[in-house]
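Colleague: The following comprises the amino acid sequence and a computationally predicted model.
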Amino acid sequence: MNPAYPFSAVVGLDDLKLALVLNAVSPRAGGVLVRGEKGTAKSTIVRALAAQLPPVAVVAGCRFHCDPAAPDPGCPDGPHEPDAAWVRRPASLVELPVGASEDRLAGSLDLERALTEGVKAFEPGLLAAAHRGVLYVDEVNLLHDHLVDLLLDAAALGVCYVERETVSVRHAARFLLVGTMNPEEGELRPQLLDRFGLTVEVRATREPGERAEVVRRRFAFDADPEGFAARWAPEEAALAERIARARAALPAVRLPDARLRQITAVCAGFEVDGLRADLVTAHAAVAHAAWQGRDVVTREDVRVAARLALPHRRRRDPFDAPGLDERLLDDLLDQTEPDGPDDPDDPDDREGPGRPEGPDGPGGPPADGSQSDGSQPGGPAAPSHEISGEGGGGPASDASPGDGEPASRSGDAAPHDSAPEDVAAVGAPFRVPVLRVSGVGEGAAGRRSSGRGRHGRAIGARLPGGAGPRAIDLPSTLLAAAPHQVLRGRRGPGLILRRDDLREPVREGREGNLVLFVVDASGSMGARRRMTAVKTAVLSLLLDAYQRRDKVGLVVFRGRGATVALPPTSSVEAGAARLRALPTGGRTPLAEGLATAAEVLRVERMRDPDRRPLLVVVTDGRATSGGDVTRAATALAGVTSVVVDCESGPVRLGLAGTLALRLGARVLPLESLGDLVSKRRKAG
């Protein structure tokens, strides 16, 4: 088995290294969320961190990794004697797959022993394996809601409760939660986002010299992993020793009351919700002081902690980009700076906030040991993991819709004509009525339409399909097998089962859909006030799709053709960005817009056949250029559709209603989207 890529050999990414190290020093820092584009070493640097964590002592034979010095009194493998044998092992790194089941995460009844030996036995899950270690979730934003709920409970309580199939178990589950995500693929639920103590935004460097060093080191590692790891072993050993020293010094670090008031003032100044931000910032500041070799928290420790703990907590809207105004941070720190030093004997306080972050004094290296040019002091120049074979390109810019996407259905023609363009503003989003796909589907779990799958409320049981059961419905399986035990010659405990006894549960809940927006951006929609209302309505529908865990896509038609401004994706944020920059003007090729939508749905049906589409056409119904609207609408037969009628004024032609008849769609006047919700509230 090849060694992991060395932590010290990763080029740059200083903030990410520091956030991970602070959590290694103090698990109370609350974990790390790593946001960034593909190919930026997110996964590899997290896996490399595990090798730097100090080993832990565990009770021998305990499946739940109890600390022999303070064993869990409720451990299912306990109670453990005070003098129980123990062993020392490396800190665990447990990876949670996006498609894992609840049983795999939390644990469940050991079905094999239950059915063959007639005993109740608990099989631990990944939360038990991660206790006192690292739980790593790659693509954490793609986790299903049921897994997110389990993680929320365990992260908040430090305990995992399992109540299912006649098994009632609780065990300790305290772990360092590290998640990585690409924001292009969708955002996190706010509840889970707040559970991450620190967050870091990473991007691939645009400096050619650093990029070249990344490639050199990666080549050297791929050619000789053992030799590469050996060359970086001194730096890795020094880093591990420094983490261990900081951990040992952590209890002695003081947080003066003046610095605590400074932390709370900064959190209040950024208007973050709740008090978790204050706690996390305080723990991170103490950890940073220990990492720097100080025994008292200073202004610089507070500043570093706030930069890592607050960006993801100051978001007021799902479409707000995370970030922190560092000028405001410095102003808040200046306003709350104590008059005198926290500790007259502490040289760090006397030197003030201008002191370099490194512990070696002026001119010393940064805290993570890296140089500004990406090299390590005394370390070999060989390739870094930063590209990790994932590709080095960043996402297409959101500055203009359609960048990097198929140009138009009308060949090489531009999607607009020579008419002047105008970009209307977008208002504040509002609540919209719930739009659902009729019938019951079997798509991915979500919150929009009725669906059957692995999650939801159990409404019955059935024989499994040809691939075998996806899960076992234990009561139904036992009931099916019980009448045949005498004929099968059962003797003693346990049941004699056959394949035709197995039953799987039928669960009904909610599924997510593909919401495809087809937006008319032609000149007939170009009055600034009118297009602002249209954009605001579509943004409100996008927000509703975000909350209901849908995939979204955006087709825009204007001029001489239609453009796929946003291919189907889980990143509603990207859709909002394209919508804000959407220009208007030109003629109205309605048929091309519908034909492009039909093609997008055809391709997506092949990629994800279980996800049912919901088509939302936003138009006034006019068609001043292009092909036959009736033929284009026929290609969308059978797709659940909604036409948002944008026609305004005292005299209306009703063209959107005619289009809705052709599509078999429901018609919603643009001005009624917000009114429908308020009327339902009053009626209720």
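Modeller: Noted; the coordinates are in hand.
Colleague: contacts, neighbours, all on C-alpha from now
Modeller: Will do.
Colleague: What helices and strands are in contact with the longest helix along the chain?
Modeller: Counting residues, the longest helix found in the chain (DSSP state H) is helix 528-547. In this structure, helix 528-547 makes packing contacts with strand 551-558, helix 572-580, judged by 3 or more CA pairs under 8 Å, 6 or more residues apart in numbering; DSSP states H and E.
Colleague: Give me the residue at the spatial middle of this protein.
Modeller: residue 141 (2.2 Å; CA atoms, centre = their mean).
Colleague: Surely it is within a strand?
Modeller: No - read with DSSP: H, G, I helix; E, B strand; the rest coil, residue 141 is helix and lies in no strand.
Colleague: ok, the closest residue to it other than its chain neighbours to residue 34 distance?
Modeller: Leaving aside its sequence neighbours, residue 141 sits nearest to residue 188 (CA to CA, 6 or more residues apart in numbering; 4.9 Å). The gap separating residue 188 from residue 34 is 12 Å, by CA to CA, to the nearest Å.
Colleague: now residue 75
Modeller: 32 Å.
Colleague: Comparing these two, which shows the higher neighbour count?
Modeller: A count of neighbours by other CA atoms under 10 Å puts residue 34 above the other of residue 75 and residue 34, at 25 against 18.
Colleague: try this one side by side with the last:
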Amino acid sequence: MSTPYPFTALVGQTDLRLALLLNAVSPAVGGVLVRGEKGTAKSTAVRALSTLLPQVDVVPGCRFSCAPTAPDPACPDGPHEPGPATARPARMVELPVGASEDRLVGALDIERALAEGVKAFEPGLLADAHRGILYVDEVNLLHDHLIDLLLDAAAMGASYVEREGVSVRHAARFLLVGTMNPEEGELRPQLLDRFGLTVEVAASREPLQRVEVVRRRLAYEDDPAGFAGRWSADEEEVRARVVAARELLPQVRLGDTSLLQIAATCAGFEVDGMRADIVMARTATALAAWAGRTEVRKEDVRQAALLALPHRRRRNPFDAPGLDEEKLDRILDGFPDDEPEPEPEPEPEPEGPGEGPQDDGPDGGGPDGGGGVPPQGSAPDAPEAEPEAPAEPEQRPETQPSAQESEAAAGPAEQAPVRAAEPFRTKMLSVPGLGEGASGRRSRARTAHGRTTGAQRPRGQLTKLHLAATVHAAAPHQKARGRTGRGLVVRKDDLRQATREGREGNLVLFLVDASGSMAARQRMSAVKGAVLSLLLDAYQRRDKVGLITFRGSSAELALPPTSSVDAAATRLENLPTGGRTPLAAGLLKAHEVLRIERLRDPSRRPLLVVVTDGRATSAGSVGGDPRELSARSARLLAAGGVASVVVDCESGPVRLGLAGALAADLGGPAVTLDGLRADSLAGLVKNVRTPSPTLRRAA
């Protein structure tokens, strides 16, 4: 086993280390969600924490880590007889993003349960993590049903496995830690709320700290054991402090004043429900114990709010989590400060053994590399200098179109980005047919969860038994199998797996016309508002999204397909307009992007949303008639089985109907900007044409 990177050797990341240590002191806080860019010590810090946890006493031979002094009465390996205990280190169990439900909660042998009446249960990762740490890297990429199971177990302290009337329950109390890169997509708000604390991490922009990160990283790689040995005294000191804080925790008093401060803070930030109040109370208590005090103070409540509320406050879907600290101070200042002056508190981390500033960065502190915040014990942090804003492009008088709205030879000059109009609720667009992609909320698909539609022979391990079909398959053979009693003689060939239908997430690729004809009537604000509304819909339906824009003589992949709808919204907001309309180039770019994505993720079906007025005035670098090229490019996409929808942006008293013609070539419907609204758009999904044979075979 490789030597883990020392927790105390991390550079900076004060909030991250504090949040992890508070959960080590009081697991009832509810875990930590760590958000940040790649290479910021997220994984390194979590793995390093496991070495600081005290050893646990377990019943010898128990697969579920029961405590000898208070064994779980429902333990599948029980009942346990009194006897000597076995001490072992606290485990850190990692949950892979691609794990199955049975790997997480455990698996029942359905065949033995039916044929022999035996509960043969194989524990899962939740059982392994009991009384330790369960770490989920890239938790935002985990399937929704796995997250539901995971968080339910974390909330109840137990895991339940139910299979056709056979049930198993075992204790599952663990410190839940999730890490995620927001650029790859957000968690649903109700799932965010289930994490006790959240912290934002970022790489330091201070050169000296980055140097120290690299120095420690290289020293660790050259001699992991020797590097860890130089920090062993500091590790032991923090380990002892965690134990002392755990012992002090029951004696910490949370007074009425502190409870009022917590309640006023949660009410002031309009958080939903009461979980925030409870988490803040537990966090403030743990902070006092960590500081060696038995009384919660105002600074504990303030720090608890900064850790427990940013991901719980009400916000728009594309707003980043955060907390207004000035507002927080105003709320807390409304309470009399009748507590004694706080004594100097020990540093959250001991000073290192002379290896430069005691600060740690991102994964630079460990195998992941990174940067951090200014060294502890140094002067107060100076505010980071923000990059100088680029100069605004010179505003030119807006070019007014002619009555026919034909573009000039060179097209209008590029215009500065315009703000998107207010988003609205859109009608659902979906891909025809039946898919088998990742779980989501858009198109029909065969899924592991949903309504039962039939039965089939299992492929591999049986997970969802179709009882009626199994009995039907076994019944004709009972006499030949020598059945004598009341039980049914069931063999492996009789078992049938239930097939279920639910919803899948799709790849929604936006192809947005940013040419001069779109900006001439100042329509881009409305267009951006419509695309933003569709992005919001994609966020809620758990889709991947991509963004292609075309103007001038070419098309650009502004955002490769990603789960981060926030990133797409940002790129859309900064989208400039102007120039000719290379519609064919945009369609060909979409064809290329979808071809590559089909190789990367063949089970995720695409939906192409083309936002344009249908004009084609440039053939780009190909040459030829722009309209003919556009029609051929659209038919190429249709032949590839790509489901498409055209959002017609043409307006005015005279309409050319070019977007409708484009929709016909693509084999999909056309809808106006106004018709895209849910309250005015009727039957759009029904109008999506039957997919091509290629799409049927893919479904």
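Modeller: Received the coordinates, thanks. The structure displayed is predicted, hence computed values, not measured ones.
Colleague: And the TM-score between these chains?
Modeller: Once superposed, chain against chain, the TM-score is 0.86 (TM-score structural alignment, normalised by the length of structure 1); 637 aligned residues with a CA RMSD of 3.2 Å.
Colleague: ok so, going back, mind putting the helices and strands packed on helix 528-547 of structure 1 into CSV with mean neighbour count and distance to residue 530 of structure 1?
Modeller: Shown next, in CSV, are these (neighbours: other CA atoms under 10 Å; distance: least, CA to CA, whole Å):
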stretch, mean neighbour count, distance to residue 530 of structure 1
strand 551-558, 27, 16
helix 572-580, 23, 14
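Colleague: closest to residue 356 of structure 1 out of the ones you listed?
Modeller: helix 572-580 (36.9 Å; CA to CA).
Colleague: Tell me which other helices or strands the closest one touches.
Modeller: Using 3+ CA pairs under 8 Å, 6+ apart as the test, helix 572-580 of structure 1 ends up in contact with helix 528-547, strand 551-558, strand 561-569.
Colleague: any idea which of the ones you listed is most buried?
Modeller: Stretch with highest mean neighbour count among those: strand 551-558 (a mean of 27; mean count of other CA atoms under 10 Å).
Colleague: And that strand against structure 2, how far off on average?
Modeller: Strand 551-558 of structure 1, aligned to structure 2 and superposed, deviates on average by 0.7 Å (mean CA distance after the TM-score superposition for structure 1).
Colleague: Tell me which residues touch residue 21 of structure 1, please.
Modeller: 49, 243 (CA atoms under 8 Å, 6 or more residues apart in numbering).
Colleague: Secondary structure element holding it?
Modeller: Per DSSP states H and E: residue 21 of structure 1 is located in helix 14-25.
Colleague: got a list of contacts for the helix or strand immediately after that helix in the chain?
Modeller: Counting by DSSP H and E, the next helix or strand C-terminal to helix 14-25 of structure 1 is strand 32-36. Strand 32-36 of structure 1 has contacts (CA under 8 Å, 6+ apart) with 16, 19-20, 23, 42, 177-183, 196-203.
Colleague: Try it again at 6 Å.
Modeller: Residues from elsewhere that reach strand 32-36 of structure 1 (CA atoms under 6 Å, 6 or more residues apart in numbering): 178-182, 196, 198-203.
Colleague: swap in stretch 587-603 of structure 1?
Modeller: The contact list for stretch 587-603 of structure 1 (CA under 6 Å, 6+ apart) reads 522-523, 557-559, 561-562, 623-629, 632, 636.
Colleague: quick one: which of those residues is most hemmed in?
Modeller: Ranking the contacts of stretch 587-603 of structure 1 using other CA under 10 Å puts residue 562 first, with 32 neighbours.
Colleague: What lines up with that one in structure 2?
Modeller: Residue correspondence, TM-score structural alignment: residue 562 of structure 1 in this structure matches residue 555 in structure 2.
Colleague: neighbours of the residue nearest to that match when sequence neighbours are not counted, just the number please.
Modeller: With CA to CA, 6+ apart as the criterion, residue 555 of structure 2 has its nearest non-adjacent residue at 5.0 Å, and that residue is residue 586. For residue 586 of structure 2, the neighbour count with other CA under 10 Å is 28.
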